[in-house]
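S.K.: 3D, please:
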Amino acid sequence: MKITAKTTSGKPNAAAKSSAPTEKPASKAAPIKPPAPIGAPAKPEGDAVAKPKRKDRWPESVMKLGYAQMPSILFWGQNKLELKPDEFNVLLQLVSHWWIKDQNPYLSKETIGRRMGKSARMVQRHLTTLENKGLIKRVERYKVHQGQDSNGYELEGLVKKLKEIAPDFEKATDLNKRRRAKAETK
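M.R.: Next up, the predicted model:
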């Protein structure tokens, strides 16, 4: 590839050869800003507040398999609910299958155990602990003329407990807002 370079006088220099492409003259447009780091929220132009979109965080190949809607207080309140990590994981498995308010999730202990890498017996122990803490209630289910099916799990106890601890988090959120506002005005 033959490229002629220009001399300082602006005339072409036929003797100069280069394999690199020549640079275009700089335009008078605004400078190009480097992209934000991965995971950083996009900064909106002007006073507009950019609402992050799910597709900006999760690729379509992940989201097409489905997703679960969970309240943040469930994560924040794990310690207040006195949940050990495996108990919390079992609870998340149940909540992730609770799509309609009046229809209890009904995962089998074997399914939960397989997902967690635990035995069905260990899952059963965690379910018993969650039931003793008042977070879930097992509901026996039966197939017509075929015997017992996997249990269903009522989650009203969890909802009630989250409502009870919500004021603590509302106070903390309010205090944080005031601290932020105070810091912004100094």
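S.K.: contacts and neighbour counts: CA atoms only from here.
M.R.: Fine.
S.K.: longest helix in this structure, please.
M.R.: helix 156-185 (DSSP state H).
S.K.: which helices and strands does that one pack with?
M.R.: helix 72-76 (3 or more C-alpha pairs under 8 Å, 6 or more residues apart in numbering; DSSP states H and E).
S.K.: these two touch, right, Glu110 and Ser119?
M.R.: Yes: between Glu110 and Ser119 there is a contact at 7.3 Å, judged by C-alpha atoms under 8 Å.
S.K.: quick one: which of the two has more around it?
M.R.: Glu110 (17 against 14; other C-alpha atoms under 10 Å).
S.K.: chain neighbours aside, what residue packs nearest to that one?
M.R.: Ranked by C-alpha to C-alpha, 6 or more residues apart in numbering and with sequence neighbours excluded, the top spatial neighbour of Glu110 is Ala120, at 4.9 Å.
S.K.: okay, now Glu156: neighbour count?
M.R.: Neighbours of Glu156 under the rule other C-alpha under 10 Å: 15.
S.K.: do the same with the one 5 residues further on
M.R.: Applying other C-alpha under 10 Å, we find 17 residues neighbouring Lys161.
S.K.: then His126?
M.R.: His126: 20 neighbours (other C-alpha under 10 Å).
S.K.: host element of it?
M.R.: If you go by DSSP states H and E, His126 is part of helix 120-132.
S.K.: another sequence for comparison is provided below:
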Amino acid sequence: MAIKSKPRAGKKPPTKSSTEMIFGPEVYGHGYTGVPNIMVRAQARLGLAPVQFNILVQLLSYYYDPAKPPFPTKRELRNRMKIADSTLKKHLKELETAGLIDRVQRVTAEGDYGSNVYRLDGLIRKLRQLAPEFDQEREDRVERKRIVETPKGRRSVR
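M.R.: Next comes the predicted model:
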């Protein structure tokens, strides 16, 4: 039986994130992957096929530290996605050609080839370029809501 500790006087108990509240601690406790909403909403504008989007999400799931780009093996990626080696290679090449990822071959201390390091700088740069458009869309949406919700006699001209 677990013993619950009482919060100390004057200290608030830690609040749960909305993600933890939605999925529950048993799921949230295994971690989560940060996928920017701009990437989700601009999938078509970025020219991402569903498999390519999935590859990027898989790579993001390995990206814990900004100083250490992800370096999963192709086998790990294929197994997670249940796709053929040729499918993975084709889409990685297309992501690289589109400037969204850069692959750098790792070499082990023994001189053997290791897994690729996947640099996502191109993806990050493109998402940052799209951010002002999404900022404007949000501002326009807030303004339209304000106008619709304000009685006509009280609307001020801006």
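S.K.: hmm, back to that, what stretch of the second structure does the helix holding His126 of the first structure fall on?
M.R.: Aligned using TM-score structural alignment, helix 120-132 of the first structure spans residues 85-97 in the second structure.
S.K.: mean distance, the matching stretch to its aligned residues in the first structure?
M.R.: Following the fit onto the first structure, the mean deviation recorded for stretch 85-97 of the second structure is 0.9 Å by mean C-alpha distance after the TM-score superposition for the first structure.
S.K.: buried stuff in that stretch?
M.R.: 88, 91-92, 95-96 (16 or more other C-alpha atoms under 10 Å).
S.K.: Tyr113 of the second structure -> the first structure?
M.R.: For Tyr113 of the second structure, the residue aligned by TM-score structural alignment is Gln148.
S.K.: now that match: closest residue in space, sequence neighbours ignored.
M.R.: Tyr142 (4.2 Å).
S.K.: now swap in Ile101 of the second structure and tell me
M.R.: In space, Ile101 of the second structure is closest to Leu120, 4.8 Å off (C-alpha to C-alpha, 6+ apart).
S.K.: count of neighbours near whatever residue of the first structure lines up with Pro72 of the second structure?
M.R.: Matched by TM-score structural alignment, Pro72 of the second structure corresponds to Leu107 in the first structure. By the criterion of other C-alpha under 10 Å, Leu107 of the first structure has 15 neighbours.
S.K.: what do you get for Leu94 of the first structure?
M.R.: For Leu94 of the first structure, using other C-alpha under 10 Å, the count is 21.
S.K.: I figured it hits Pro105, correct?
M.R.: Yes: between Leu94 of the first structure and Pro105 a contact is recorded at 6.0 Å, counting by C-alpha under 8 Å.
S.K.: mutual contacts of the two, please.
M.R.: Common neighbours of Leu94 of the first structure and Pro105 (criterion: C-alpha atoms under 8 Å, 6 or more residues apart in numbering): Tyr153.
S.K.: about what we covered before: ok now the helix holding His126 of the first structure, how far from the chain's centre?
M.R.: Its chain's average C-alpha position is 26 Å from that of helix 120-132 of the first structure, according to C-alpha atoms, centre = their mean, to the nearest Å.
S.K.: helices or strands up against that helix?
M.R.: Using 3+ C-alpha pairs under 8 Å, 6+ apart: helix 120-132 of the first structure touches helix 85-95, helix 109-116.
S.K.: export those to a markdown table and tack on distance to Thr173 of the first structure?
M.R.: Output for these, formatted as a markdown table (distance: least, C-alpha to C-alpha, whole Å):
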| stretch | distance to Thr173 of the first structure |
| --- | --- |
| helix 85-95 | 23 |
| helix 109-116 | 33 |
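S.K.: out of the ones you listed, nearest to Leu135 of the first structure?
M.R.: helix 85-95 (8.7 Å; C-alpha to C-alpha).
S.K.: so which bits of that closest one are buried?
M.R.: Here helix 85-95 of the first structure shows 87-95 as buried, counting by 16+ other C-alpha under 10 Å.
S.K.: matching residues in the second structure for that helix?
M.R.: Against the second structure, helix 85-95 of the first structure falls on residues 50-60 (TM-score structural alignment).
S.K.: what about the counterpart of Arg141 of the second structure in the first structure, neighbour count?
M.R.: Aligned counterpart of Arg141 of the second structure in the first structure: Asn176 (TM-score structural alignment). A count of nearby residues for Asn176 of the first structure, using other C-alpha under 10 Å, gives 12.
S.K.: same check on Val159 of the first structure?
M.R.: By other C-alpha under 10 Å, neighbour count at Val159 of the first structure equals 13.
S.K.: swap in Gly77 of the first structure?
M.R.: 17.
S.K.: try Val117 of the second structure
M.R.: With other C-alpha under 10 Å as criterion, Val117 of the second structure counts 19.
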